[in-house]
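J.: Need a 3D model of the sequence below.
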Amino acid sequence: MAEVFCQRSLGHGGSGIVVEVGSSVTKVAPGDHVVMSFASCGQCENCRRGLGGYCPDLYGRNFSGARPDGSSPCCGTNGERLSGYFFAQSSFGDHALANERNVIKIRKDVPIELMGPLGCGIQTGAGAVINALKPGAGTSIAVFGAGSVGLAAIMAARVVGCATIIAVDLNQKRLDLAKELGATDAVQAGEGTGDAIRALTGGEGVQYSLECTGLPQVVRQAVDALRLTGVCGTIGVAPIGTEFTLDMNAILFGRSVRGIIEGDSIPDIFIPQLVELWRQGRFPFDRLVTRFPLSRIEEAAQASERGEVLKAILLPEQ
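T.: Below you'll find the model as predicted:
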């Protein structure tokens, strides 16, 4: 897309209408409606295999605040470089600069202001189920953490036909919403979580679990909730260096744990699929969002931190 001034440096999961493209861009054209997702190099082995979330340069391209060469599209009044390329988009602004690889074209007959969250968190939760864990129809899954990512996973588990879908959280309102969105059961998080899950699954535990909190103690609970040969996916983000412990015998008897980034998604394929599921009423992620004007960005951040808002959408003011 064209190099336009980014008014704010942070922001990811944006959506909008293409204003201008570079001379070598062929994927989108001015007037296209797009969602902005994560960036990857497109050249490493993992990228070539459709696993851009595991690009070795994922951190550098998404979290450095600069282009791969260290430059930035933004500068201060005195010419100093400003961070302006967060998640390769910096979408907290009226305009954003993105890369051709992380711009996803979508159909024009859906509300563009709603689609931004598909670019990261919603894609992550739904993809963790649909693309990574791939539970079959009639299977069981427990989702630990009923925020926007966990609730997206719960909706996806209903889409693929899981028979037992257990939501685990401390917040009763979120558990109630999880039941509305597809969870068959809701469990209050705590010391008795594992016993409650086993009681709901005939004493065996679930075939799949998904940890969405980034808390070491919850990872342990998610693994301990598995039946023999069960699989736990971890998608919660924790500070670098965070460690968790497991009983080695829990893994020895066929259980496995795997990390999942961006739902193992190929955004150009998966995001349009989620849009279509939403159009059909099968993936109502709009139930998770609260809209704020961009001028109330601080209020939106505080409400999210307090747990009052699941997914805040910031709308540029005309």
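J.: okay, CA-based contacts and neighbour counts for the rest of this
T.: OK.
J.: can you map out the strands along this structure?
T.: In the chain, the strands defined using DSSP state E lie at 15-17, 33-36, 74-75, 81-82, 103-106, 140-144, 164-169, 185-188, 206-211, 226-234, 256-259, 289-293, 311-315.
J.: which residue is nearest the centroid of the chain?
T.: Here the mean C-alpha position of the chain is nearest to the C-alpha of residue 121 (C-alpha atoms, centre = their mean), at a distance of 2.0 Å.
J.: Now do the same contact list for the residue nearest to it when sequence neighbours are not counted.
T.: With sequence-adjacent residues excluded and distances taken as C-alpha to C-alpha, 6 or more residues apart in numbering, residue 121 is closest to residue 149, at 5.4 Å. Neighbouring residues of residue 149 by C-alpha atoms under 8 Å, 6 or more residues apart in numbering: 121, 122, 124, 125, 126, 212.
J.: Of the residues you listed, just the buried ones, ChimeraX syntax please.
T.: To isolate the buried members of the contacts of residue 149 in ChimeraX, using 16 or more other C-alpha atoms under 10 Å:
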select :121,122,124,125,126,212
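J.: Contact partners for residue 146?
T.: 167, 168, 169, 174, 175, 178, 212.
J.: can you rerun that using 7 Å?
T.: 167, 168, 169, 174, 175, 178 (C-alpha atoms under 7 Å, 6 or more residues apart in numbering).
J.: let's see this one next to it:
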Amino acid sequence: MITTTAAIVEEPGAPFTVHEVSVEDPRAGEVLVRMVAAGLCHTDLTVRAGGIPFRLPGILGHEGAGVVEQVGTGVTKVKPGDKVLLSFTSCGHCVACRDGHPAYCDTWLPSNLISGARDDGSPTVYRGRDPLGGHFFGQSSFARHALADERSVVRVDHDAPLEVLAPLGCGVQTGFGTVWNILDPAPGSTLAVFGAGAVGLAAIMAAAQLPLKAIFAIDRVPDRLDLATELGATHTLDVGWVDTAKTLMELTGGRGVDYTVDTTGNPGVLRTAVDTLAARGTCAIVGAPPGGTEVSLDVQGMLTGKKVVGVTLGDGEPETLLPQLVDLHRRGRLPLEKLVRYYPLEALDQAAQDMHQGTTIKPVVRF
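T.: Model (predicted):
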């Protein structure tokens, strides 16, 4: 085992507190990573609040970036010294994985969220003699060392700026992949993104690469809307000042929007995202509210060919998508620096508060 430090959540609603922990040596198919950076995502906060089940006390974090220190038997994808990005895990064998859709792996929920342990039930990290919830998204990266599944790591070039690229593993992959992989908007179409946080802004950056007629950004934080414009939005709507549905219909000549993305997890916002669709339009749901959250829809309105699709992690295959995003960043087409603000591990609670208040878009822990 290796002794390191990690941010632990003791119970639902508790703050992050930093403790010394012991991380197991890598077994077959596992990789020990010395963390350089890790992004804070709304999913981490939903779990911390008790909205998503996970074994607590435990270690969260699922947007990691670091350097490989050890590999277990059978690992061929990376070697010690390699720089890697960390993303979700998957089995690699089920129908979804074989078809290139590991975000819908048969084992996704237990392996990434619920169990807090390896697939065989064994823990990966301890505090003293007591096992902790770990293996969060196959990594638990709010620690100076993370034991990750081989399928959770993606090797990047030796000069890759890990502190900037860390958010690719979840939030950016989700927003970008939703536009490119799922909606795939036709040239000349319109797209509206509800929520200009990290996921929403990633969706806007993805849309800005395409020949669309209009890209609408909807939020209540003026600074985020200003950044959305800088990143490619053609129109911004501040929900504190305008009627969103009415304004979108006016801006589209009464037709509605061809594609919408709801990143908020708010049922009322989702209803607006569906209501403002044009005939045969598609709404992608990527925001994750607590389990059991429901939304009502106008059935008559749906009969115009509207579609609603739920999306996990942009339906991305990390080994394929993340290198493409790294290359876009290298070429200046994915300016992640504009989203990121850095915090030490001990300031995770402040980072969460800043994200909630809208003063920080993407907090990143820098180790």
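J.: Mind checking the TM-score on these two?
T.: Overlay of the two chains. TM-score (TM-score structural alignment, normalised by the length of structure 1): 0.95; 313 aligned residues with a C-alpha RMSD of 1.4 Å.
J.: can you point me to the longest helix in structure 2?
T.: Longest helix in structure 2, counting residues (DSSP state H): helix 318-330.
J.: What lines up with residue 250 of structure 2 in structure 1?
T.: When structure 1 is aligned by TM-score structural alignment, residue 250 of structure 2 is paired with residue 199.
J.: Double-check residue 236 of structure 2 against residue 221; I have them as touching.
T.: No - assessed by C-alpha atoms under 7 Å, residue 236 of structure 2 is found out of contact with residue 221, at 10.7 Å.
J.: any chance you could map the helices in structure 1?
T.: Under DSSP H, structure 1 gives helices at 45-48, 58-63, 112-115, 121-127, 148-160, 172-181, 193-200, 216-224, 248-252, 267-279, 297-305.
J.: So which of these is the most surrounded?
T.: Sort the helices of structure 1 by mean neighbour count, taking mean count of other C-alpha atoms under 10 Å, and helix 121-127 sits at the top with a mean of 27.
J.: In structure 2, point out the residues matching it.
T.: Going by TM-score structural alignment: helix 121-127 of structure 1 matches residues 171-177.
J.: on average, how far is the matching stretch from the matching bit in structure 1?
T.: Taken over the aligned residues, the distance from stretch 171-177 of structure 2 to structure 1 averages 0.4 Å (mean C-alpha distance after the TM-score superposition for structure 1).
J.: mean per-residue distance, the longest helix of structure 2 to structure 1?
T.: Mean for helix 318-330 of structure 2 is 0.6 Å (mean C-alpha distance after the TM-score superposition for structure 1).
J.: Tell me which residues touch the counterpart of residue 103 of structure 1 in structure 2, please.
T.: By TM-score structural alignment, residue 103 of structure 1 lines up with residue 153 in structure 2. Listed by C-alpha under 7 Å, 6+ apart, the contact set of residue 153 of structure 2 reads 84, 85, 86, 87.
J.: Tell me, how many residues neighbour the spatially closest residue to residue 153 of structure 2 that is not a sequence neighbour?
T.: Residue nearest to residue 153 of structure 2 in three dimensions, not counting chain neighbours: residue 86, with 4.6 Å by C-alpha to C-alpha, 6+ apart. Residues lying near residue 86 of structure 2 (other C-alpha atoms under 10 Å) number 35.
J.: Next, find the distance separating whichever residue in structure 1 pairs up with residue 86 of structure 2 from residue 156 of structure 1.
T.: Mapped onto structure 1 by TM-score structural alignment, residue 86 of structure 2 lines up with residue 36. Per C-alpha to C-alpha, to the nearest Å, residue 36 of structure 1 is found 21 Å from residue 156 of structure 1.
J.: likewise residue 142 of structure 1?
T.: Distance, residue 142 of structure 1 to residue 156 of structure 1, by C-alpha to C-alpha: 12 Å.
J.: swap in residue 92 of structure 1?
T.: 28 Å.
J.: Next: residue 82 of structure 1.
T.: Distance from residue 82 of structure 1 to residue 156 of structure 1, by C-alpha to C-alpha: 39 Å.
J.: do the same with residue 222 of structure 1
T.: Distance of residue 222 of structure 1 to residue 156 of structure 1, computed by C-alpha to C-alpha: 18 Å.
J.: Same question for residue 27 of structure 1.
T.: Taking C-alpha to C-alpha, one finds residue 27 of structure 1 at 28 Å from residue 156 of structure 1.
J.: same question, residue 315 of structure 1
T.: 27 Å.
J.: What of residue 41 of structure 1?
T.: Residue 41 of structure 1 is 28 Å from residue 156 of structure 1, by C-alpha to C-alpha.
J.: and if you look at residue 112 of structure 1?
T.: Distance of residue 112 of structure 1 to residue 156 of structure 1, computed by C-alpha to C-alpha: 21 Å.
J.: How about residue 39 of structure 1?
T.: In terms of C-alpha to C-alpha, residue 39 of structure 1 sits 24 Å off from residue 156 of structure 1.
J.: Then residue 304 of structure 1?
T.: Separation of residue 304 of structure 1 from residue 156 of structure 1 (C-alpha to C-alpha) stands at 23 Å.
J.: just residue 20 of structure 1 next, same as before
T.: According to C-alpha to C-alpha, residue 20 of structure 1 and residue 156 of structure 1 sit 35 Å apart.
J.: Repeat that for residue 238 of structure 1.
T.: Going from residue 238 of structure 1 to residue 156 of structure 1 by C-alpha to C-alpha gives 24 Å.
J.: Cool, thanks, talk later.
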